[in-house]
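**Student:** Sharing a model prediction with you, sequence too.
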Amino acid sequence: MKILAFAGSNSGVSINKQLVTFASSFFNEDDVEILDLNDYDMPIYKNEREIENGIPQLAHDFAAKIDGSDLILLSLAENNGAYSTAFKNVYDWVSRIKGRKTFGDKTVFLMAASPGRRGGASVLDIASKRFPFDGATVLETFSLPSFYETFDAEKGIVDQEKLDELKKKIEIVKSNFA
């Protein structure tokens, strides 16, 4: 199975990149590609830019990565209760490509981590409701609250209950492809 994994963040120390990288390690029998949104840095979407310059090649490149995958692992950063600007901009540009749904009718395992107790609950709620309209089948969601207490950079998730929850959801995702 070909898996595309990325964080909805452009932070160099993204806790969501750490989470999605950790989650992808449970798919060691699969072909996993971890993307960095910094490699898809484009001008902020504006209709006039699209009319004047067309859709950036990086948006087409990102869409090709989606199209080449069977499963998307996505851990969203929550900024002020919603998507990060970096993610939203890539999302906006890819959505403008004619004849495609943004997520290309792919299965998505949606995650979020945050330093707070809600674990990105707001962004997970928004994405779970919005992404199906854009060609995503959100198979599972996972929230990791209190990131700096529940995650260790070398060990991964150290909260046993949250680790067990993640593993259970990964097994559900894997069984969908069996």
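**Tutor:** Good, I have the coordinates.

**Student:** okay, CA-based contacts and neighbour counts for the rest of this
**Tutor:** OK.

**Student:** give the contact list for the most centrally placed residue in the chain.
**Tutor:** The centre of the chain sits closest to residue 74, judged by Cα atoms, centre = their mean, with a distance of 2.0 Å. Contacts for residue 74 (Cα atoms under 8 Å, 6 or more residues apart in numbering) come out as 5, 6, 7, 8, 20, 108, 109, 110, 111.

**Student:** Equivalent analysis for residue 109, please.
**Tutor:** 71, 72, 73, 74, 138, 139, 140, 141, 142, 173.

**Student:** also this one, for the comparison:
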Amino acid sequence: MTIKAIGFSGSLRKASTNSGLLRCAKANLPAGMELEIVDISAIPFYNGDIAASDRPAVLIELLAKIAAADALVLACPEYNYSLAPALKNVIDWASREADNKVLNGKPVAILGAAGGMGSSRSQYHLRQVCVFVNLLPLAKPEVFANAFAGGFDANGNVIDETISKNVAAQMVALQAWTKQLQK
């Protein structure tokens, strides 16, 4: 059985190192796993008025993809010691579906690139959000990449072998975690 995951990046920049981590994950998947990278830049900020009336097609499509996925891969940049609003916004939208059915019990891998400690603070904050919406984050391996230490090219692509190996190991672990939770 193929594990189908979707990933999205909280950074909306074209040359985002967090999007680069997702591309690295997709390029280093174990056999029996697929990853679709979804652009979340057109998703409107959560608004209860929109939620109750006319949802844009891009939002409806994203929520359907999240619901159909076996697992999520969240690339989490760090903005002011916390997660990016774009990433939190998608989680907020998805959590508003009836009975939290889109997120409830879904396995998730979290990885990220930022300065200094490589998005560790924002990832730990994201793990707190996961508790409330009952996403089930993979405990290990953690992937914290310093976005400014030469591990990425000018387009945000991973060029560091250690980062690539860490991301690949995380995808293997996510596959195993997802299979374990599906039993």
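**Tutor:** Everything's here; your move. Keep in mind that what you see is a predicted model, and the values were worked out from it rather than measured.

**Student:** hmm, back to that, next, format the contacts of residue 74 of the first structure as CSV and append distance to residue 91 of the first structure.
**Tutor:** Output for these, formatted as CSV (distance: Cα to Cα, whole Å):
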residue, distance to residue 91 of the first structure
5, 15
6, 13
7, 13
8, 10
20, 18
108, 15
109, 17
110, 15
111, 16
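
**Student:** Take the residues you listed and keep only those in strands.
**Tutor:** 5, 6, 7, 8, 108, 109, 110, 111 (DSSP state E).

**Student:** which among the residues you listed gets closest to residue 56 of the first structure?
**Tutor:** Among those, residue 8 lies closest to residue 56 of the first structure (Cα to Cα), at 18.9 Å.

**Student:** ok, the closest one to residue 147 of the first structure distance?
**Tutor:** 16 Å (Cα to Cα, to the nearest Å).

**Student:** quick one: which of those two has more around it?
**Tutor:** residue 8 (26 against 22; other Cα atoms under 10 Å).

**Student:** just checking, what's the longest helix in the first structure?
**Tutor:** Using DSSP state H to define each element, the first structure has its longest helix at helix 160-176.

**Student:** Can you name the residues in contact with that one?
**Tutor:** Applying Cα under 8 Å, 6+ apart, the set of residues contacting helix 160-176 of the first structure from outside is 23, 26, 109, 139, 140, 141, 142, 144, 157.

**Student:** If we use 6 Å, what do you get?
**Tutor:** residue 157 (Cα atoms under 6 Å, 6 or more residues apart in numbering).

**Student:** starting at the chain centroid, how far to that helix?
**Tutor:** Mean-position distance between helix 160-176 of the first structure and its chain equals 17 Å (Cα atoms, centre = their mean, to the nearest Å).
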